[in-house]
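Q: Here you go, sequence then predicted model.
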Amino acid sequence: MQAIRLRPASPGQPPYSPQNPAPSSALQLGNDVQIPMPTHAGELLVRIRAATVTRDELTWPEIYVTQSAIPGLDFAGTVVSTSSSNEESPFKPGDEIFGMVDTDRSSVWAEYAVVKVEEACAKPLMLSWEEAAALPLSALTAYQALFDKAGLPRPAFGDLRNRSHNVQETTGRRILITGATGCVGIYLVQLAKLAGNHIAALTSSVDRNRAFLLSLGADEVVETGNLGKDIRTYDAIIDTIGGKILEMCWSRVTLGGNLVSVESSSFGFDQKHRQTSADPREDVRAVFFIVKPSRAQLEEISQAIDLGLLRAFVAESFPLMDAQLAYDQCKQRSSGRGKIVLTI
């Protein structure tokens, strides 16, 4: 099969690692890679139709655990076979599915991949392969940040079918979302609004992004440069940027509120703040987390898509052979909305 593999460092050069990440030129197309096979209960062989590119994936430690690793987490494709176990599977050959593999099992930049049943869900009927692949990691990150980590009540999507953002009943909870036009931010805005919250969307350009963010359900759009001047507080802040913006967010959370960051550079930010700040904000519940696969949550997200409550976004598509170009494009700021996708 065809697959993109990570070529090892050249002889005499230090091995690639998170401290010495591989350049995008190390992403090479192989034409004779062995097709993997399901070997354990609950596994599926999937013919991959589309997969996404995640910014900075070549800096993650998981990708250097094995040699010649195949990158890629998000996927959409068709079930080819299930494991030989007698355990009944919710999927059968021919089923169209989408999902994300766990971060320690990246493997979907390939024609075929083995995924676990709990990492997959039936593909929303109204989505293309590319749109379906663009959804899982970003939407699951948003879902888990809002409802698992920040503790906001989950929306009952079936009850919202005939409602629009303009007539949505609000709870009075005020939520600030940083990086609101980013790959995760666009789902944070939509899901938080569907849960009935008042949404303040932080963006680098109100002029460029205001209409788009309001169309997603934001109630107000805040310029990033104005955050330091904003004296309002929020019941929860979901951060996708990290750095200085995250530092400023501490003073914007209400007593007993939640501050959640999904930006990879924010690991341990709560301990660092409380050890170094004159105001450690012990009253704030702060957490950084890494998204985990969840079939149950994907099913809820899929329901919201099929009901027309949630929109999926594809910024750009590339063929598998152009994975290096796609990765380079992903690292640059783009005016496109959503994920960059590889078609296979």
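A: That came through, no problem.
Q: Please make it C-alpha for all contacts and neighbour counts, starting now.
A: OK.
Q: So which residues of this protein form helices?
A: In the chain, helices defined by DSSP state H lie at 129-133, 136-143, 185-194, 206-216, 243-249, 269-276, 295-306, 323-331, listed in chain order.
Q: alright, now check it against this:
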Amino acid sequence: MRALIVDRSAPGGLRVGEVPEPVPAPNQALVRVTATSLNYGEVKHGIETSEEGTVLGWDAAGVVIQSAADGSGPAVGTPVVTLDERGGWAEIRAVRTDWVGVAPEQAEPGAISTIPVAAGTALRTLHRIGPILGRRILVTGATGGVGRYAVQLARLGGAHVIASTGDPGRHGEALRALGAHEVVSGPAQAGNGLDGVLDMVGGTQLVEAFDQLGQNGTLVAVGHSMGEGESFPYGALFSGPGRDNRSIVTFMLLFCDGLDRDLAWLARQVADGVLSPEITWRGGWDDVSKAVSALVERRLHGKAVLDLL
């Protein structure tokens, strides 16, 4: 079967090649992939660190062509959206059934392929913060794939949503259209007393965002795109009036249970137009180097989708 394989001598570090079809474990279904979305982490770090010939790819949408031998998961012919640690950039992937979400028949594959990492992370991060109805929630790195879904989901959950981006003048209108009540240039401009922060950036922005938390506030460290550590000044972790019981928690989507249910629910919201997939780049196998360059160089805001047809 055809797949995008790691080849660091090729433009973007990937090329189309032939690989054996996967042999599923008893708890895995085989899915014929029709579309996959790219994520910064797998493009930036996966290509750099994986062995030559590896088939990467976290997100993929397609149709089940062989159900799991243990009887779990959807039947043959079911449209699905899938998540796994690799294998999404191929014509066929084997994926454990608790990481498979059933999609509506009318769902557009490219749109729902954007869901697993981006929307799944945003949804579970908001769950980690807790009830958000009427709460002030800050989303840093709001123009990225996770950030755009987080803005929409936080607004859908009844939060007062503050979106942070390095260029509010350029991205403010689009973020407000997604549901942001305010668009700011950094966490310090969000004002103190925040109930929750979804931080995609790390580094100094995480430190600044933590300083804006109010009592019982939670910051979830989702991403680390700045590529730098966090250094808290003396006194930053002191408690006090309005600042007691603040917390920082880390997060990894693949450690969550019940992802099949989340993926199915999110697929319905995208198919019904409740959530926008925010696709800002789309192409085929031979165009992947363009998408890789745009992601790595931070020129792509939103999601990149490859059609594997």
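A: In hand now; what should we look at? Since we're looking at a predicted model, the values are computed, not measured.
Q: TM between them?
A: Overlay of the two chains. TM-score (TM-score structural alignment, normalised by the length of the second structure): 0.86; 300 aligned residues with a CA RMSD of 2.7 Å.
Q: Same list, the helices of the first structure, but as TSV with mean neighbour count and distance to Ser85 of the first structure please.
A: Putting these into TSV (neighbours: other CA atoms under 10 Å; distance: least, CA to CA, whole Å) gives the following:
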stretch	mean neighbour count	distance to Ser85 of the first structure
helix 129-133	28	28
helix 136-143	25	27
helix 185-194	27	37
helix 206-216	16	44
helix 243-249	15	47
helix 269-276	14	44
helix 295-306	19	20
helix 323-331	19	35
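Q: Of all the ones you listed, which one comes closest to Val65 of the first structure?
A: helix 323-331 (20.2 Å; CA to CA).
Q: on that earlier part again, out of the helices of the first structure, flag the one nearest Ser68 of the first structure.
A: Ser68 of the first structure lies closest to helix 323-331 among these, at 15.0 Å (CA to CA).
Q: So which residue is smack in the middle of the second structure?
A: Ala118 (1.7 Å; CA atoms, centre = their mean).
Q: That residue -> the first structure?
A: The equivalent of Ala118 of the second structure in the first structure is Ser138 (alignment by TM-score structural alignment).
Q: Would you mind measuring from its match to Ala312 of the first structure?
A: Using CA to CA, to the nearest Å, we find Ser138 of the first structure at a distance of 10 Å from Ala312 of the first structure.
Q: just checking, the residue nearest to the centre of the second structure touches Tyr149?
A: Yes. If you go by CA atoms under 8 Å, Ala118 of the second structure and Tyr149 touch, sitting 6.7 Å apart.
Q: Tell me the counterpart of Arg295 of the first structure in the second structure.
A: Using TM-score structural alignment, the partner of Arg295 of the first structure in the second structure is Asp260.
Q: again, but for Ala315 of the first structure
A: Under TM-score structural alignment, Ala315 of the first structure pairs with Thr280 in the second structure.
Q: Which residue numbers in the second structure does the strand ranked longest in the first structure align to?
A: Longest strand in the first structure, counting residues (DSSP state E): strand 43-53. Mapped onto the second structure using TM-score structural alignment, strand 43-53 of the first structure covers residues 28-38.
Q: ok, back up a step: for the helices of the first structure, could you give me CSV that also reports distance to Ser24 of the first structure?
A: Below are the helices of the first structure laid out as CSV (distance: least, CA to CA, whole Å):
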stretch, distance to Ser24 of the first structure
helix 129-133, 21
helix 136-143, 21
helix 185-194, 26
helix 206-216, 30
helix 243-249, 25
helix 269-276, 29
helix 295-306, 30
helix 323-331, 5
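Q: Stretch 209-221 of the first structure: how far from the chain's middle?
A: Relative to its chain's centre, stretch 209-221 of the first structure lies at 20 Å (CA atoms, centre = their mean, to the nearest Å).
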